[in-house]
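Peer 1: Provided below for reference: sequence and predicted model.
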Amino acid sequence: MPHLAELLTPLRRRLLKWLHGPHMLAFLPALSLAGFWLGGEAGLLTVALLLPLLYLTLGRRGDALHPVEPRSILPGLADAAMAQDMADQMLLRARAASLATGCLMLEAEGLETVARRAGSETAEELRDLLLTRLRGLLRRDDIAVRTGDSRFMVLFGPSLRLDLEALLALADRMQRGLEEPAETATGVHYISVAIGFCGMNRLKDGASGARLIEAAQIALTEALANGPSAIRAWTETMRAERSARQSLLHEVDRALAKGQIQPWFQPQLCTSTGRISGVEALARWIHPERGIVPPGQFLPALEAAGQMDRLGEVILQHSLTALRGWDDQGLDIPRVSVNFSAAELRNPHLLDRIRWELDRFGLPPARLGVEVLETVIADCPEGVVARNIMGLSRLGCQIDLDDFGTGHASITALRRFPVNRLKIDRSFVSRVDRDEDQQRMMAAILGLAERLNLQTLGEGVEGLGEHALLAQLGCDHVQGFGVARPMAAAALADWARAHARRIAEAPNLGRATG
């Protein structure tokens, strides 16, 4: 049978909640009058002395049931079970006192980069500093712990007012405090902090601590997707969107296994001759019911699931198969360029895999273009990524620096890495035939490339005017919807034949004619 204390615990909690509630003030005069009526002055004194004693006794026991750990003995790093237990206790305390609590999840962006550049000890020092700063911004009853390498959790002690406006103000205050420059032995570091939060009043009655934390984490995910230093509050819509993303993740995983995700190819033209100088392989999901699913919808799901390396293998195999097939058809397509994600470039076995694939298809390495984002080169000057890029270049693959101009690659980085071609981002190409500022910017980029002996390709060419002006300015290659949209391998073969006929009929097409 249950112990008597266990049976009395719910009663004690209800009585404690009643004693803490604001309605208690309305009952005090009535209780005092009843005591005086029944027992005269002795009854009045009994009520006056008994109520504070009962309040203190039950209050102490209630606190023992739901203790608040002193900040000095809180763990620095809490696992999921510990965090949920803390949230459960905070919710119990808030409900017992008819008050409110809330949860903030914070992500310190940039610690991984600090670890790569300044070492893991510096990154750990910054984690400790951020936790100290965070706790210094809180009240005595609030709790702050670290729940991951760069993630922190805050639980607010029971408060009378923790609505959306109050939580947003608190989140903003904490963000400003945490984003102050942090100085270590390796220099001054600037960390941005994204925040997602949820108040208990936005959840259904009786929601658990796990549910409160989950809601704050969903809001944090939305914040991280909206750029650095974003703050987002949880809404029910976010839950539905997350459920849809998880469903998409399961679908896209099956799509990879079934071969539904394949490369489509977009031609690249030489501005001097007008001929095809290569094609870029772009992932497309051919869904049996929804048709073509845009990459912007499924690539984030694959990245979140850690499947980018697997996607890279699929795209590479299909791309080399297509290139081999075009050769067999007598088509002149010099090379195929494949985008390599940061996850792929971190694979220590990447070089062996590429060498094996090229040998299997009987293709020389020069016919494979390796497209690397500018941010990857800037963020990974050393380590596995750098060794893989250097190794692929020594193997004979052509290295393209993708989206040039949108990141922060320096001239030093361009000289350190064996880059063969700059792919100039479409933001510099758009309206270049009509905007003088765009023309001056493009001329500067092309001049830099020429001095560094690098080939250039303009991305996102939409019309003949942009195509013609890029040719006049000296851009070596162009790519975009103004040339051709991405297409399947068979369709690309038909397009290439038709384009070769057009070139034969107009031999002067290209840079020389403007």
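Peer 2: The structure has been received and is ready for your questions.
Peer 1: alpha carbons only for contacts and neighbour counts from here, please
Peer 2: Noted.
Peer 1: once you drop chain neighbours, what's closest to Ala255?
Peer 2: Distances taken as CA to CA, 6 or more residues apart in numbering place Ile261 nearest to Ala255, at 6.2 Å, with adjacent residues excluded.
Peer 1: next one for the comparison:
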Amino acid sequence: MKYSYIEKIDRVSLDRYIKSASRYYVGAFAAITIVALIIYAAMQLVLDRHSVQQNVSFLTSNQFIKFQQLANTARALMRASADEAIPSKVLDKLTEEMQHEIIELSDINAQLLILHHRLDENSAPSDLDLRLQTFLERAERLADIDHISRGRRYAFWGPIDFATASDGFIMRSFQEQIQKSFSMSEASIGTAKNISALLILSPLVALFIVGVFVLMPLLKKLRTEYERKKIFEQELSIRAHRDELTNLPNRMSFNQMFDRLVKVKEPDEEYLKSDSFVLLLIDLDHFKSVNDIFGHQTGDALLVEAAKRISSALEDGSFAARLGGDEFAILLPNFSNPAEAEEVALRIRKNLSKPFTTEGHTLRISGSIGGAMFPDHGTSAGNIIRCADLALYAAKTKRNNVIIFNEEMMADRLAESELRTALFKAVENEDLVVYYQPKINIQNNQLAFEALVRWPHPEFGILSPGRFLHLFNTGSSITSMTECVVNQVAQDIRRWRDKGLSPGSVAINMPEAILISGMAFDMLAHAVERHALKWSDFSIEITEDVFMSKYTEQISATVVKLRELGVSIALDDFGTGFASLTNLRDFPFDDIKIDRSFIFNIGVDEKSEQIIKSMIDLARNLGNSSIAEGVETEAQLLFLQQAGCNIVQGYFFAQPQPFETVTRGLELGEFPYDSFDPAQHRNRTTACSGSM
């Protein structure tokens, strides 16, 4: 089977070469044909010029003869006019003959002028042409005067008068012109002979070119194909079963090994312990970011090193393969204990967690690993892979995690699938609601809010974004949700304005995909126009993930456009992502939000406190405001006040609240707060919390 497969590959390769050779043959034939046509056209041109030159030679000779006839007739007419014995009838006949010869010579001159222009468009009249023209003018005057005047002129000047018009110069010029015409005729005949020879030789040249450049290489190719057959067999065997980048077995080899392990048994047969095995699926976390930031060359080098580390964690008899991209698969034969499989997976995870140094970069990635056991989790290849995929999906939700499939996971997966279906329906029906959490400027007591989406689930109650945002697996669903939030926020701001209330600006979290497409601007523009609002009524919050996007320039352009219209921009969750000092310098931010993970450690971790102070100083020095989120205790508030933080938000003041609760607080004057007496805030927190 393998040999016939290789033969088939060879035949395909040879067929392609023959087709290529045929194309070369056709091309060579077409080229020679074109050359032959060009030569034929050149020969036609040369023959045409030769014909013209022949006419020039003939007419020049005829011109010379006509010139001599005219000169002789003119002399005879003058002598006869001086002889009184010759009757007028004879003189009239001589005059008529002379006029006819003048017309003939003029016609010949005109024809020669046309032919000379055909040979050379820029040709000018020669001295011979000018002298002949003068000669004709004198002859015409002589023919036009009466016989008596002509006789007197002859009697006075004698035969010298007209002879000067046909002196020796004209005769010599005629001789030179006739000789030149015959020379040019001979040259054109020689050129025509050469071109005719080229035209005859062109088929022979074509045959030679085709033989040398097409037939001979084809014969050489046929001769070497057999010698290459064994080499092809070896190379194709390796390529068919090995990944070229990592040199691990590829997907085809994995499938063959996997099918051998999943033995087909009769329904009533039992699987022995030796029949069991474990499938592990590995997905590298954040690998796409490495490709986007450092390029595919660095990404490929990282994959090679990751493959080595995965292989080094395996024992003899295990099978590792690269399925494609950053996905790897491990087969562990004779494994029947989930704990043993998990131990191998943990070794792999540990190896992948070590820093990678490649292409001059030190990188840290991790691996999410999911596993399933045969036959415990399925007795067919499809079932085992499906269970391993579910385990991998669960591991990827937390990253750098190892999960072996179990029945509880299947139940969670089904529940999540049902939850996703219900969520899409909620977005379609615009059932999502917006809650608002106050942001208080502890420097000038100004109030603002952050809009937070909530899902009123009929069974589970009010769900926060952390419970359902990960269920959005398409850009269109995220866009629909964001558009719903923007419209609801704009409507609520308008209702507050109509009541005479001043909620300040409302911050909306903008996903990366919407900023890239520019839809963020369109959504806000529509909201501002529809509800007669100001751009400054809105602010948007962006996470540090935008710095990992290859579309940072598009995002920056959208942000700059919004900022110029009055929308303030906040960098959310600062300190937990990929923001660098360069990003802070170049990206147009107004506020920097310090992540709650740092605020939580105030009074507990001195390093966190120093980091918070540094963040506040950094924001102030860059001309930005600092926002602390997650403020829950009096101690945290006092620390932030002393550190110079501008704005705070958190449960110490109020939890996210629905529109009605916030409206009631604004109407009762509970927002903004009059002062920052911690005791006063402790008393008001409950009143401001509202129903959640």
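Peer 2: Done, it's in. Nothing here was measured: the structure is a model prediction, and the numbers come from that model.
Peer 1: hmm, the residue nearest to Ala255 of the first structure is touching Ala281, no?
Peer 2: No. Taking CA atoms under 8 Å as the contact criterion, Ile261 of the first structure and Ala281 are not neighbours in contact, 11.9 Å apart.
Peer 1: tell me the residue in the second structure aligned with the residue nearest to Ala255 of the first structure.
Peer 2: Per TM-score structural alignment, the equivalent position to Ile261 of the first structure in the second structure is Leu432.
Peer 1: which ones are touching that match?
Peer 2: Taking CA atoms under 8 Å, 6 or more residues apart in numbering as the criterion, Leu432 of the second structure is in contact with Ala426, Val453, Arg454, Trp455, Pro456, Met481, Cys484, Val485.
Peer 1: confirm the fifth one sits in a strand?
Peer 2: In other words, Pro456 of the second structure. Yes. Counting by DSSP: H, G, I helix; E, B strand; the rest coil, Pro456 of the second structure is located in a strand.
Peer 1: distance check, the aligned partner of it in the first structure against Pro295 of the first structure.
Peer 2: With TM-score structural alignment as the criterion, the equivalent of Pro456 of the second structure in the first structure is Ile286. Computed with CA to CA, to the nearest Å, the distance linking Ile286 of the first structure and Pro295 of the first structure is 11 Å.
Peer 1: kindly report the same for Ala244 of the first structure.
Peer 2: The gap separating Ala244 of the first structure from Pro295 of the first structure is 16 Å, by CA to CA.
Peer 1: which of these two has more neighbours?
Peer 2: Of the pair Ala244 of the first structure and Pro295, Pro295 is the one with more neighbours under other CA atoms under 10 Å, namely 14 against 11.
Peer 1: which residue, neighbours along the chain excluded, lies closest to that one?
Peer 2: On the basis of CA to CA, 6+ apart, the spatially nearest residue to Pro295 of the first structure that is not a chain neighbour turns out to be Arg284, at 6.2 Å.
Peer 1: now for the one you found, how many residues are close by?
Peer 2: When neighbours are defined as other CA under 10 Å, Arg284 of the first structure has 23 of them.
Peer 1: is it true that it touches Gln297?
Peer 2: No. Proximity of Arg284 of the first structure to Gln297 does not meet the contact threshold set by CA under 8 Å, at 10.4 Å.
Peer 1: overlap in contacts, those two.
Peer 2: Overlap between the neighbourhoods of Arg284 of the first structure and Gln297 is empty, taking contacts as CA under 8 Å, 6+ apart.
Peer 1: for Ile160 of the second structure, give its distance to Ala490 of the second structure.
Peer 2: 117 Å.
Peer 1: before we move on, what about Glu634 of the second structure?
Peer 2: Spatial separation of Glu634 of the second structure from Ala490 of the second structure under the definition CA to CA is 33 Å.
Peer 1: those two: which is more packed in?
Peer 2: Between Glu634 of the second structure and Ala490, counted using other CA under 10 Å, the more crowded position is Ala490 (23 against 15).
Peer 1: and for that one, nearest residue in space, chain neighbours not counted?
Peer 2: For Ala490 of the second structure, ignoring the flanking residues on the chain, the nearest one in space by CA to CA, 6+ apart is Ala527 at 5.9 Å.
Peer 1: list the contacts of that neighbour.
Peer 2: The neighbours of Ala527 of the second structure, taking CA under 8 Å, 6+ apart as the test, are Val486, Asn487, Ala490, Leu533.
Peer 1: what lines up with the first one in the first structure?
Peer 2: Structural correspondence for Val486 of the second structure with respect to the first structure (TM-score structural alignment): Leu316.
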